[in-house]
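**Student:** sequence and predicted structure, then a few things I'm wondering about:
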Amino acid sequence: MLQKDNSGKRQMTMLLQLLDGQQLNKKELELMFNVSPRTIQNDIAQIKQVLEECISQRYDLLLGSSNLIYSLTDRFQVQLRKSGEGGQYFVKENITKLSSFGNLLSANESFAILKILLESRALSNDEMFGLIDSIFQIGDNNEYLKNSILNERFHYKGVPDSPLLEILGMINDAIEQQLEISFDYTKNFVTHHFKKLPEQLYFQDLYFYMVSDHHTSQDDRDLTNLNKFRVNNMKNIQLHGKRRKLDYNNRFQAGILRNNTGVWGYFGKPITLSIEFYYDPVYVLDRFPGAKIISQHFDDDRQQVVSRIDIPTNDGYGVKMWLLMQSDQLKILSPKSVRDYVIQSARNMLNYYSEDLEKK
């Protein structure tokens, strides 16, 4: 039991207990410190004043909103829950978080990040859930965030079967130090051993990729000539001490590849793809940020607007897949090589169905 007249030590003890997350029973405090109920009330009032001044001095100018100041006070201030004999004093959140509150993600920012992460399916379940929990720790309004993704989290199925973060870190170290990396890589049931100088990591359409050449090179069906690798297919990775200087002018640029190839980031020779699009052109413009509408006219036969669109892209397999997915919504004007590819693919598909019809 502390001496009755040692108010400073008593208040400091109570403050430290509150900051430690303890809930203090009013009646027990009176007995512990051998003081009256009024004294405990005065002590709590002193502690609340100090915390409120701390919040106000640090955030009045930063936030400039009485509503936000009230929210901070509600979360980091001493509160009384009336129950039993005199109730309990507590602080909702640890006051030590207050020093970094200005750097926390807002609820809206956290919500957007969580939705994008879950949609990506980029990490194994354990790694994704760990990342989500970390965002909860730095995000505002944690309970709202947790409730907003309950269903998606429950049904989440990551594409990788095994952890990726450590591998991504190892490859990133190799890129930073310009070190060669060796690994085994399997594609189409064939495994080959590679030794490459990684240029960059990037993410697109479910997968993290390690790139070892610029984006205007070719994605080759020949396994031995690959220079873009899905990280989750890389095994037995080792870093080597030999340093090699990258050609900065011909380096891989993920932003260009993403803008020019839409959903699938396949390498290829740069081209300008000209098409007539028979639907809302926003579906092309959103997919390819560099695309431009050259002209538009109303087609009387189709009874719809037709847009002539030029797209800066490449002749890689990803763009060809996208074109085939559009079905009868577009016609390729040029280049002839891409037009011929799509026409031949359509004929092949028709032949598959024709064979079935002939058997009936």
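**Tutor:** Cool, the structure landed.
**Student:** please make it C-alpha for all contacts and neighbour counts, starting now.
**Tutor:** Fine.
**Student:** which residues in the chain form helices?
**Tutor:** Along the chain, the segments classed as helices by DSSP state H run 7-19, 26-33, 37-63, 66-76, 107-120, 125-138, 142-148, 150-154, 165-177, 254-261, 282-285, 317-325, 336-359.
**Student:** would you format those helices as a markdown table with mean neighbour count and distance to residue 236 included?
**Tutor:** Shown next, in a markdown table, are those (neighbours: other C-alpha atoms under 10 Å; distance: least, C-alpha to C-alpha, whole Å):
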| stretch | mean neighbour count | distance to residue 236 |
| --- | --- | --- |
| helix 7-19 | 15 | 47 |
| helix 26-33 | 16 | 61 |
| helix 37-63 | 15 | 50 |
| helix 66-76 | 15 | 49 |
| helix 107-120 | 16 | 25 |
| helix 125-138 | 16 | 20 |
| helix 142-148 | 14 | 37 |
| helix 150-154 | 12 | 31 |
| helix 165-177 | 16 | 10 |
| helix 254-261 | 19 | 25 |
| helix 282-285 | 14 | 40 |
| helix 317-325 | 17 | 28 |
| helix 336-359 | 12 | 38 |
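**Student:** take a look at this one as well, against the first:
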Amino acid sequence: MKPTLRIVHLFCRLLQRERLNRENVIEEYKINSRTFDRDISDIRNVLSELHARDELIYDRNDKCYYLSRGGLQDFTGMDVMAILKVLLGSRALCHDEMMGMVDAIRSLLPYEDRKALYYAIEDELKNYIEPMHGKAILELQWRINKSIINKQKIRTIYTKADGKRIERDVLPVNIVFAEFYFYLVAFRDESEYEYPAFFRLDRIESIKVLGKVGENPLYTNFRYSDMRPAVQFMYAGELLEIKLRCKKSALEAVVDRVPKYEIIQETDESVFLKVTAFGEGFIRWAAMQGEAVEILAPQELRERMGQWFAKAAEIYMHAVGDI
């Protein structure tokens, strides 16, 4: 291999966060120690001439050269493994987008760590199941994010859960992820609520930027972080103060789901709490807890929960015929 090509090759390996062991490189490229030292010196000169933040460093413990990141902290293998485990477990993206993102994140690691990481996530990669909609959403997400930054109203063509297509002008304020899907958080022109609505990104067929809205107080006053603890299953609507009883065994599940809470009373088996949540989403979550969670107030919400259970019980009281 020509000297120039060899130096470029070594430099590329360093850029990929590979650690170059002196003896291994000498053996691999069939060069002597003086040639290796010249190559390292040439790479250092290139970095200096480019005024690069990266610095070529020698680790005396494992006798390897590697590129620093100008004081920035590199991702470790365990960092990236945790990120990819969460990402793959979320099933948030279609197959092609997920595989592309996994490859991009893995490339942040040195070669040896990338190889070890592959074995840690190999099963999830080979058996990844994309969401049913199967749509690519990253480009749409980025376009909407630009409208949020520029404070621009957009017109969306949106397909509802029943298949009905609607056109709606909205003021986007955030994009969030929850329960397998990305959602656009946006205020509707005709909304009767003081809080925004949620629109699944995969159901947005198209968007059109309508123009800037100026210093709208909805942008300056709204903080999704204030709203998020009260949201369940991405249903907004009316914000309620809800009193409930839960079994002590279910307390952790309740407070993790609704972090804005106040414990009112405790008994040997139960805990009585007051939580702040959006009613529609909270009913759907509470129904999944069965007898472990009981809504005490407001009365209207308690009655709706009772009606929900009554309808469910009626369904299960009838025998199932042959299917």
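**Tutor:** Alright, I've got the coordinates. Predicted, not measured: the structure shown is a model, and the values here were computed from it.
**Student:** circling back to that earlier point, could I get the helices of structure 1 as TSV with distance to residue 214 of structure 1?
**Tutor:** Formatted as TSV, the helices of structure 1 follow (distance: least, C-alpha to C-alpha, whole Å):
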stretch	distance to residue 214 of structure 1
helix 7-19	54
helix 26-33	68
helix 37-63	45
helix 66-76	48
helix 107-120	24
helix 125-138	30
helix 142-148	40
helix 150-154	36
helix 165-177	14
helix 254-261	9
helix 282-285	25
helix 317-325	16
helix 336-359	22
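**Student:** ok, the corresponding residue of structure 2 for residue 182 of structure 1 - contacts?
**Tutor:** Under the alignment (TM-score structural alignment), residue 182 of structure 1 pairs with residue 155 in structure 2. Residue 155 of structure 2 is in contact with 167-170, 207-210, counting by C-alpha atoms under 8 Å, 6 or more residues apart in numbering.
**Student:** who wins for neighbours among those?
**Tutor:** Counting neighbours by other C-alpha atoms under 10 Å, residue 170 leads these with 22 neighbours.
**Student:** count the neighbours of the nearest residue to that one once chain neighbours are set aside for me.
**Tutor:** Distance criterion C-alpha to C-alpha, 6 or more residues apart in numbering; nearest residue to residue 170 of structure 2, sequence neighbours excluded, is residue 188 at 4.8 Å. For residue 188 of structure 2, the neighbour count with other C-alpha under 10 Å is 17.
**Student:** now do the one 5 residues further on
**Tutor:** Using other C-alpha under 10 Å, residue 193 of structure 2 has 13 neighbouring residues.
**Student:** what of the one 3 residues further on?
**Tutor:** As a burial measure, the neighbour count of residue 196 of structure 2 was computed by other C-alpha under 10 Å and equals 25.
**Student:** in contact with the residue lying closest to it once chain neighbours are set aside, which residues?
**Tutor:** Leaving aside its chain neighbours, residue 196 of structure 2 sits nearest to residue 187 (4.4 Å; criterion: C-alpha to C-alpha, 6+ apart). The contact partners of residue 187 of structure 2, by C-alpha under 8 Å, 6+ apart, come to 170-173, 195-197.
**Student:** let's go with 7 Å and repeat that
**Tutor:** Applying C-alpha atoms under 7 Å, 6 or more residues apart in numbering to residue 187 of structure 2 gives the contacts 170-172, 196-197.
**Student:** so how far is residue 334 of structure 1 from the aligned residue in structure 1 for it?
**Tutor:** For residue 187 of structure 2, the aligned position in structure 1 is residue 213, judged by TM-score structural alignment. Distance of residue 213 of structure 1 to residue 334 of structure 1, computed by C-alpha to C-alpha, to the nearest Å: 27 Å.
**Student:** go on, residue 312 of structure 1?
**Tutor:** Distance from residue 312 of structure 1 to residue 334 of structure 1, by C-alpha to C-alpha: 12 Å.
**Student:** got any residues that touch both of these two?
**Tutor:** Common contact partners of residue 312 of structure 1 and residue 334 (C-alpha under 7 Å, 6+ apart): residue 273.
**Student:** rewinding a little: of the helices of structure 1, which is nearest residue 305 of structure 1?
**Tutor:** Taking C-alpha to C-alpha, helix 282-285 is the member of these nearest to residue 305 of structure 1, at 12.7 Å.
**Student:** matching residues in structure 2 for that closest one?
**Tutor:** Mapped onto structure 2 using TM-score structural alignment, helix 282-285 of structure 1 spans residues 252-255.
**Student:** how close does the matching stretch sit to structure 1?
**Tutor:** Here the mean offset of stretch 252-255 of structure 2 against structure 1 after fitting is 1.2 Å, by mean C-alpha distance after the TM-score superposition for structure 1.
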